[in-house]
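Chemist: Got a predicted model here, sequence first, then my questions.
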Amino acid sequence: MPDTGSDTGSAQGVLVLAATPIGQTGDAPPRLAAELAAADVVAAEDTRRLKRLTSELGVTLTGRVVSYFEGNESARTPVLLAALLAGERVVLVTDAGMPSVSDPGYRLVVAAVEHDIRVTAVPGPSAVLTALAVSGLPVDRFCFEGFLPRKAGERSRRLSGLLREERTMVFFEAPHRTQAALAAMAESWGGDRAAAVCRELTKTHEEVRRGPLADLVAWAAEGVRGEVTIVVAGALARAEVDSDPESLRAAVAEEEASGATRKEAIADVARRSGVPRREVYDLVHR
């Protein structure tokens, strides 16, 4: 049975963020079935998927089942919070992976924390970590960037802001926007940047395509199907810059020539040289 202990208030309930399989039902963590069976309330992103999952796990739900998805998250959060305050155990599941990671759940977690309600998790499958592990790219330092903006201009600005990111980056993307996302990355960071597109992870038709962004753009032109996670190598570490005026001006000019804005170039050169940003600014504009 699940641990029903609480942190500070025994009268309050517990919010359980339960990870669900991203492909194979057999990957479900052992605690998932026990938590679902013991829940007073199960909040599910898709109640139909929950029904299939519980059937495959051989679980009979005894608690109430409510939908909790992007469209009703704001309105349903106070209802679930009331259940928690009344002492109920609320288990939150999404379609795949960990709730609140690019899925509904964050609002409820914040509300629970604000009311000193215990929040715990059933750890399990993660598309982010799975894609990172199989990508063949550095895993010692990474960041998760979620979904890119759908509009081209906003997407370009987001990618420009990641131009100097040295950590390996992980993105989620819809299959019909995968080629556009890869093309925008190649335009912003260069077609030779190493990347991997991970499709249908852990499923029957799992596929991992590795290569420079330019090659992946050409591959995606044929169409991409299924759940997609993109992993991209970070920028190479930038060399330090000498602090003499001519070196600083030249470094800023080089950054601008590579696509950075004047503001971004000055900030980067200031960091690499150890010279205050204001001094670099004055040198460039003098």
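Modeler: Happy to help now that I have it.
Chemist: rest of the way, CA atoms for contacts and neighbours
Modeler: Will do.
Chemist: Now stretch 51-68: buried residues?
Modeler: For stretch 51-68, the neighbour count (16 or more other C-alpha atoms under 10 Å) marks 51, 53, 54, 59, 61, 63, 65, 66, 67, 68 as buried.
Chemist: Filter those down to the ones in strands?
Modeler: The members of these that map onto strands under DSSP state E are 65, 66, 67.
Chemist: Export those as JSON lines, with columns for distance to residue 10.
Modeler: JSON lines is the format used below for those (distance: C-alpha to C-alpha, whole Å):
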{"residue": "65", "distance to residue 10": "24"}
{"residue": "66", "distance to residue 10": "24"}
{"residue": "67", "distance to residue 10": "27"}
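Chemist: before we move on, back to that, adding distance to residue 41, write the buried residues of stretch 51-68 out as TSV.
Modeler: Converted to TSV, these look like this (distance: C-alpha to C-alpha, whole Å):
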residue	distance to residue 41
51	14
53	16
54	14
59	14
61	9
63	5
65	6
66	7
67	10
68	11
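Chemist: all strands for this protein, in order.
Modeler: With strands called from DSSP E, the chain shows them at 14-18, 41-44, 64-67, 89-93, 118-122, 142-147, 168-173, 194-199, 207-212, 228-232.
Chemist: Below is an additional structure, to be compared with the one above:
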Amino acid sequence: MTVDAQDRGVRVWLVPTPVGNLGDITFRAVEVLRGADAVACEDTRRTGALLTHLGVSRPLVRLDAHTMGRAGSVLERYPRLAYVSDAGTPGVSDPGAELVRVALDAGGDVEVLPGATAFVPALVLSGLPTARFTFEGFLPRSGRDRRERLAAVAARAETTILYESPHRLADTLADLAGACGAARRASVTRELSKKFEETARGSLAELAARFAEGVRGEIVVVVEGCPVTDDAGVDIADLEGLAVDLAGQGKSARDIRDLLQAQGLRKNDAYELAVRAVNAARTP
């Protein structure tokens, strides 16, 4: 069934929900949930418990990876629809992205509320470089696709963020150690904002050994980028971090360039890093 957005006034809100602590819901999120015609979600029992906690009484509709094919008919019935995932911001590693496409293809309006997400806190908690990173989501479970993605993580200069399930964590850490090298630094964050929140940091080999027996909770793995060197063997990644630190201290681009050159970086590369770091420091 198609959706006539002009006649129906189709509007979809993607509403972040807490990844753990229910206190992380925003006032605006509650307002949108209360004002929508219905709330679509992956798990009606889980979302129903959240709405009960918030004192929100709206019709619940299941729209997950297996039922997203009926999104059009749901929007016909509930043209002002709020969508939530099981936890965090919808549209990231969940079916919410497909609902966005359906609404936009119908000419409707889509609004994404800011709010809780798991990978940003985990990235910051990792202690690894945050200036540049790649979010990989979940790795393929097996086969050639998995091997290719692991190889891409190993070769990538920037930090990589992964989601993983508890029962596959040990295998993934072992595979990452094999692809990236046992000494590559990483972190494992689980149960964000909950009572037993934990972030473990160390080499991939150390983390693989630590979690070999399994673990509980929702998990984010953060992996250090591959050291990148120029023709003279200078570690670019380390110098990028140095440039960011110096810019944060208020150093000028010229001063940063000179300090980077003193570390062995070529003049043009030093200037480029310096300008990029200063511009980033000025961005709110």
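Modeler: Sure, I can see it. Remember, it's a predicted structure, so these values are computed and weren't measured experimentally.
Chemist: So after superposing, what's the score?
Modeler: After superposition, the two chains reach a TM-score (TM-score structural alignment, normalised by the length of the second structure) of 0.76; 229 aligned residues with a C-alpha RMSD of 1.9 Å.
Chemist: list the contacts for residue 44 of the second structure?
Modeler: 60, 61, 62 (C-alpha atoms under 8 Å, 6 or more residues apart in numbering).
Chemist: Take those and write them to a markdown table, including distance to residue 95 of the second structure.
Modeler: A markdown table is the format used below for the contacts of residue 44 of the second structure (distance: C-alpha to C-alpha, whole Å):
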| residue | distance to residue 95 of the second structure |
| --- | --- |
| 60 | 16 |
| 61 | 14 |
| 62 | 11 |
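Chemist: of the residues you listed, which stay in contact in the first structure?
Modeler: Retained in the first structure: 60, 61, 62, out of the contacts of residue 44 of the second structure (criterion both residues aligned by TM-score structural alignment, their matches' C-alpha atoms under 8 Å).
Chemist: so which of the strands of the first structure gets nearest residue 241 of the first structure?
Modeler: strand 168-173 (23.8 Å; C-alpha to C-alpha).
Chemist: What span of the second structure is that closest one aligned with?
Modeler: Using TM-score structural alignment, strand 168-173 of the first structure lines up with residues 159-164 of the second structure.
Chemist: How about stretch 248-265 of the first structure?
Modeler: Going by TM-score structural alignment: stretch 248-265 of the first structure matches no residues.
Chemist: tell me which residues of that stretch are tucked away?
Modeler: 248, 249, 251, 252, 253, 255, 256, 260, 262, 264, 265.
Chemist: Residue 139 of the second structure matches what in the first structure?
Modeler: Checking TM-score structural alignment: residue 139 of the second structure goes with residue 148.
Chemist: what's near enough to touch its match?
Modeler: 155, 158, 171, 172, 173, 181.
Chemist: Ok, residue 80 of the first structure next?
Modeler: Here residue 80 of the first structure is in contact with 90, 108 (criterion: C-alpha under 8 Å, 6+ apart).
Chemist: repeat that with 10 Å
Modeler: 15, 41-43, 66, 68, 86, 88-90, 92, 108, 111-112 (C-alpha atoms under 10 Å, 6 or more residues apart in numbering).
Chemist: Which residue in the second structure aligns with it?
Modeler: Under TM-score structural alignment, residue 80 of the first structure pairs with residue 74 in the second structure.
Chemist: For residue 144 of the second structure, which residues are in contact?
Modeler: So residue 144 of the second structure contacts residue 150 (C-alpha under 10 Å, 6+ apart).
Chemist: and with 8 Å instead?
Modeler: Taking C-alpha under 8 Å, 6+ apart as the definition, residue 144 of the second structure has no contacts.
Chemist: And it, how close does it get to residue 170 of the second structure?
Modeler: In this view, residue 144 of the second structure and residue 170 of the second structure are 19 Å apart by C-alpha to C-alpha, to the nearest Å.
Chemist: Over to residue 268 of the second structure?
Modeler: 43 Å.
Chemist: If you count surrounding residues, which of these two has more?
Modeler: In this view residue 268 of the second structure and residue 170 are compared by other C-alpha atoms under 10 Å, and residue 170 has more residues nearby, 21 against 11.
Chemist: was I right about the more buried one contacting residue 216?
Modeler: No. Judged on C-alpha atoms under 8 Å, residue 170 of the second structure makes no contact with residue 216 at a distance of 11.7 Å.
Chemist: which of the buried residues of stretch 51-68 of the first structure sit farthest apart?
Modeler: For the buried residues of stretch 51-68 of the first structure, and using C-alpha to C-alpha, no pair is farther apart than 59 and 68, which are 20.1 Å apart.
Chemist: corresponding residue for residue 181 of the second structure in the first structure?
Modeler: In the first structure, residue 181 of the second structure lands on residue 190 (TM-score structural alignment).
Chemist: check contacts around its match.
Modeler: Residue 190 of the first structure touches residue 213, counting by C-alpha under 8 Å, 6+ apart.
Chemist: buried sites along stretch 195-212 of the second structure?
Modeler: 198, 199, 200, 201, 202, 203, 204, 205, 206, 207, 208, 211.
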